[in-house]
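Peer 1: coords below, sequence missing:
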């Protein structure tokens, strides 16, 4: 049974893990605290970036010889195989750790088994301490591993009577400056930001992270990893030359229906309508775009997957996000023989959300921030593809205007999507409510 000191250490490890949000994808966020043989804190660390040392390595370095005979408290089961760095289980053994307490089992087949290795070597291992807290901070990575699609957070801002705009369409600004700054924090923590054609036409959004608005005041060009900007532009009519999402602040992907002519020079993916099925031709492959010369990095193409903290250092082959050093890994479409795409017939609905998420997952996206309007939000809800909802409620009444959610495949109260409220926080005059779906992307009936 875990001690009180170990519980305190695990809460600290969870807080440390959160520091990696936005920097470690496609790998997990992990925190670790080393207690010496007397139970006192001797060192701590967290996984700071994909490809860098694991949390256990940072903590062991900080603890030094005090780790011998001590306890490692870590948010995720120590990994058990070699990638760019050695297995954490072996690092703990080499340091003389006598006991390991961890929160969540590693669900990846390649990296699991660290606990068994430690036990076989005589180390006392206890799993499950504060598992819910550790699952919450690592929800994006765990969802992507368990479901094979990115974790989706739907964010919206509304009045207390649930309106996202007035009857005349005006909406700037319903939420406060504090709430809008918090949205930039959410963007910085996610791999992709998604909007629909309605939002694109109405707002011409930029969707990049403005670092000056982050709580720590970080400069957007120095350290902030920009998300992939995704516009679901079914008919290819919303994103036009000169749109703000087409600048060089962050990469952009436009999703359109089959038969739609892409905008020249814009990364575009053709997806089926919701009532159709994607075939193998829609699966992407990935190649690396060389980084800017002179930054000291190898511009050769990655050759495969290697292990890192249970996520195999997938950034070796997958990376869409710009970094402060310049350049990026960019997902590319597999060249295909020229062919006439059939034009859409009838009046189909929107694009297939499952196909969109599969495309993003194949591009290395593990977390999505959905900032679209009520129609796109309804499509995600109808597809069972919303895991978390964050609502910014302003102390304002409008009486008329569009609601935050439209459709969603819900026609009666018994079909309502039931949520668990996790947090309520005041942001200036607004209230931020965070809620999660009872099961990943599912409805309760």
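Peer 2: Noted; the coordinates are in hand. Owing to the predicted nature of the structure, the values given are computational and were not obtained by experimental measurement. Numbering: from 1, shown residues only.
Peer 1: C-alpha from now on. contacts and neighbour counts both.
Peer 2: OK.
Peer 1: Just the strands from the stretch 51-200 of the chain, written as ranges.
Peer 2: All strands of the stretch 51-200 of the chain, identified by DSSP state E, counting those that start in this stretch, fall at 71-76, 99-104, 124-126, 151-159, 192-196.
Peer 1: buried sites along the third one?
Peer 2: Using 16 or more other CA atoms under 10 Å as the burial criterion, the residues of strand 124-126 that qualify are 125, 126.
Peer 1: Can you give the contact residues for that strand?
Peer 2: Here strand 124-126 makes contact (CA atoms under 8 Å, 6 or more residues apart in numbering) with 1, 2, 98, 99, 100, 101, 102, 115, 118, 119.
Peer 1: Return the residues in contact with the nearest residue to residue 379 once chain neighbours are set aside.
Peer 2: Leaving aside its sequence neighbours, residue 379 sits nearest to residue 408 (CA to CA, 6 or more residues apart in numbering; 5.8 Å). Contact analysis of residue 408 by CA under 8 Å, 6+ apart lists 377, 378, 379, 380, 381, 382, 383.
Peer 1: let's bring in a second model and compare:
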């Protein structure tokens, strides 16, 4: 069973409607209701947690009985779960929909199963229509469902010999302007940026995403500072447009609950992508805990070495590697020249995505 040309056109419209919804804890979903003749009867989209789902929103624009025999075109498999709102499959069945066309399966074990329930009720169901386009729209949300937590990128800048700073602690600037601009573009694509309190005290970063001219990108990541020490009252991060989330981060070993709890809290706030850049301690802690999905290493063609007194500022701290057999293997997924610097993009080979818990979306799709 395949989708008709009109249904594919309606799916493109549904995807455009979905993009109007907010990105956050819940997915962006759009819906179009077609008459048996293929004409558009109603449209809808999900406007955020606690509001009507896309299918119900579309049906709400129709008088009672107007959807009987109609086709519902939806970007995500209709949910089969009662949370803050009722299950969309029941609303479609009650409205008399004869056919449902959707793009991607719902990965949530609690909310999924909508297609099977519709078929059991005698509704024709076609899945996978423009699935690639829908997956691209829902990329970050689907990643959270797959991992059971936000996607984590760890970034650092280093000299060719692996130092993040000179022996006296100075580090501005190891890399050049092109590399720094690339970092800010990536910050702007993240939902949260994480730094350690040590970095805040030493460098006073604003943790904002800025253009080359110093103006702020429209989207700013939520700044998160980890560490027990107090943030100074005049710290730049306290002037961030989103405020700052300050959490305990002193003891962040591989078995520490601190990082998972921080990620859980960020996920509950609708954070999908976390950008970690804030010193060797924090970067190493995330790596030790196996919570890193992507590594960005900006390498400058410069040498620093140790100080005359033995002082050393490596880009990473202890990773729990005592023998070569325990080394952390990476798969290089990208190499990019940025001015005189080199960006290495890599994925830890040891990271395996856990199955997402069923309560991922709190009943919202």
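Peer 2: That came through, no problem. Please read all numbers here as calculations on a predicted model, not as lab measurements.
Peer 1: ok, the contacts of residue 408 of structure 1 vs residue 430 of structure 1, which is closest?
Peer 2: Nearest to residue 430 of structure 1 among the contacts of residue 408 of structure 1 is residue 377, at 21.6 Å by CA to CA.
Peer 1: sorry, back to before: in a markdown table: the contacts of residue 408 of structure 1, plus secondary structure and neighbour count.
Peer 2: A markdown table is the format used below for the contacts of residue 408 of structure 1 (DSSP: H, G, I helix; E, B strand; the rest coil; neighbours: other CA atoms under 10 Å):
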| residue | secondary structure | neighbour count |
| --- | --- | --- |
| 377 | helix | 25 |
| 378 | helix | 20 |
| 379 | helix | 23 |
| 380 | helix | 23 |
| 381 | helix | 24 |
| 382 | helix | 19 |
| 383 | coil | 18 |
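Peer 1: gap between the residue positioned nearest the centre of structure 2 and residue 174 of structure 2?
Peer 2: Taking CA atoms, centre = their mean, the centroid of structure 2 lies closest to residue 272, which sits 2.5 Å from it. Between residue 272 of structure 2 and residue 174 of structure 2 the distance is 29 Å, computed by CA to CA, to the nearest Å.
Peer 1: ok, now residue 75 of structure 2?
Peer 2: When distance is defined by CA to CA, residue 75 of structure 2 is 45 Å away from residue 174 of structure 2.
Peer 1: What lies in contact with stretch 51-64 of structure 2?
Peer 2: Contacts for stretch 51-64 of structure 2 (CA under 8 Å, 6+ apart): 29-33, 41-47, 67, 72, 74, 78, 85, 88, 91-92, 95, 364-365.
Peer 1: redo that, cut-off 6 Å
Peer 2: Contacting residues not belonging to stretch 51-64 of structure 2 are listed as 29, 30, 31, 42, 43, 44, 45, 46 [CA atoms under 6 Å, 6 or more residues apart in numbering].
Peer 1: mean per-residue distance, the helix or strand where the fourth one lies to structure 1?
Peer 2: Secondary structure here is read from DSSP states H and E; on that basis residue 42 of structure 2 sits in strand 40-45. On the superposed models, the aligned residues of structure 1 are on average 6.6 Å from strand 40-45 of structure 2, with distances taken as mean CA distance after the TM-score superposition for structure 1.
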